[in-house]
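Visitor: Here you go, sequence then predicted model.
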Amino acid sequence: MPSLRLTAIRGPYAPEFKARMVELVRAERSPEQLAKEFEPSANAIRNWAQQANRDKGHRSDGLTTPEREELRQLRSELLSAIGACNGWSTRVVRQPDTRIWNTAR
């Protein structure tokens, strides 16, 4: 029988902590080394470093943080407008695959 591994779910890391991890990656520490020493996974640290590079203009393979925030805001406004046009209540649930489901009519 496979063993169950329980992991704690924690909230988001502080921006200062993420910035420090990015600094360490830029100082030639590998994400794998940092993951062994600190709590976040190597993949999370790698993602933070990539996003920081996008924000500084060193990468162009994705959205910068301000662009991501603007997109999030526009999506939220669009969902509100669609809901208002269709007479939906304010209780609208958005599924991960971006379909919109009205839970109360």
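Guide: On my side now, so go ahead.
Visitor: From here on, just use CA atoms for contacts and neighbour counts.
Guide: Fine.
Visitor: Just the buried residues of stretch 16-33, please?
Guide: 18, 21-22, 24-25, 31-32 (16 or more other C-alpha atoms under 10 Å).
Visitor: next, the one to line up against it:
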Amino acid sequence: MPAPRKYPDELRERAVREVRSSGRPVAYVARDLGIHKEALRNWVRQAEADQGERSDLLTSAEKAEIAQLRKENAELKRSVEILKAASVFFAKELDRPRTKPTR
């Protein structure tokens, strides 16, 4: 479960919109809104990537897809380990000599 966000989404959107529309430096907008300037800088960069203005960063959708694929990959690796353990167990069962039941 991800950590809770320090700033609400509405504030993030407003801050990014303010930086982009006003042309003011990120540090000034951040100070006016009570946001850490590096947090705001990252939000602006991410917004630019999401709108296709930056090719050096992944979009939010791409990041979400990668996270989902990593989660699926980890789950598949766990399944493979379980199946390997099961196959070893059953191979040992097949190799055991069978005795005839006594009556």
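Guide: That came through fine. Computed from a predicted model, the values in this text were never measured in an experiment.
Visitor: so what number do they get for TM-score?
Guide: Scored against TM-score structural alignment, normalised by the length of structure 2, the superposed chains reach a TM-score of 0.68; 78 aligned residues with a C-alpha RMSD of 1.6 Å.
Visitor: Just the closest of the buried residues of stretch 16-33 of structure 1 to Asn86 of structure 1, please.
Guide: Lys18 (41.2 Å; C-alpha to C-alpha).
Visitor: how big is the offset of the helix ranked longest in structure 1 relative to structure 2?
Guide: Here the longest helix in structure 1 is taken by residue count, with DSSP state H as the criterion, and it is helix 65-85. Compared with structure 2 after fitting, helix 65-85 of structure 1 has a mean deviation of 0.6 Å; criterion: mean C-alpha distance after the TM-score superposition for structure 1.
Visitor: For that helix, grab the matching residue range in structure 2.
Guide: Counterpart in structure 2 of helix 65-85 of structure 1, with TM-score structural alignment as the criterion, is residues 60-80.
Visitor: now the aligned partner of Asn53 of structure 1 in structure 2, what's its secondary structure?
Guide: Alignment note (TM-score structural alignment): Asn53 of structure 1 maps to Glu48 of structure 2. Using DSSP: H, G, I helix; E, B strand; the rest coil, the secondary structure recorded for Glu48 of structure 2 is helix.
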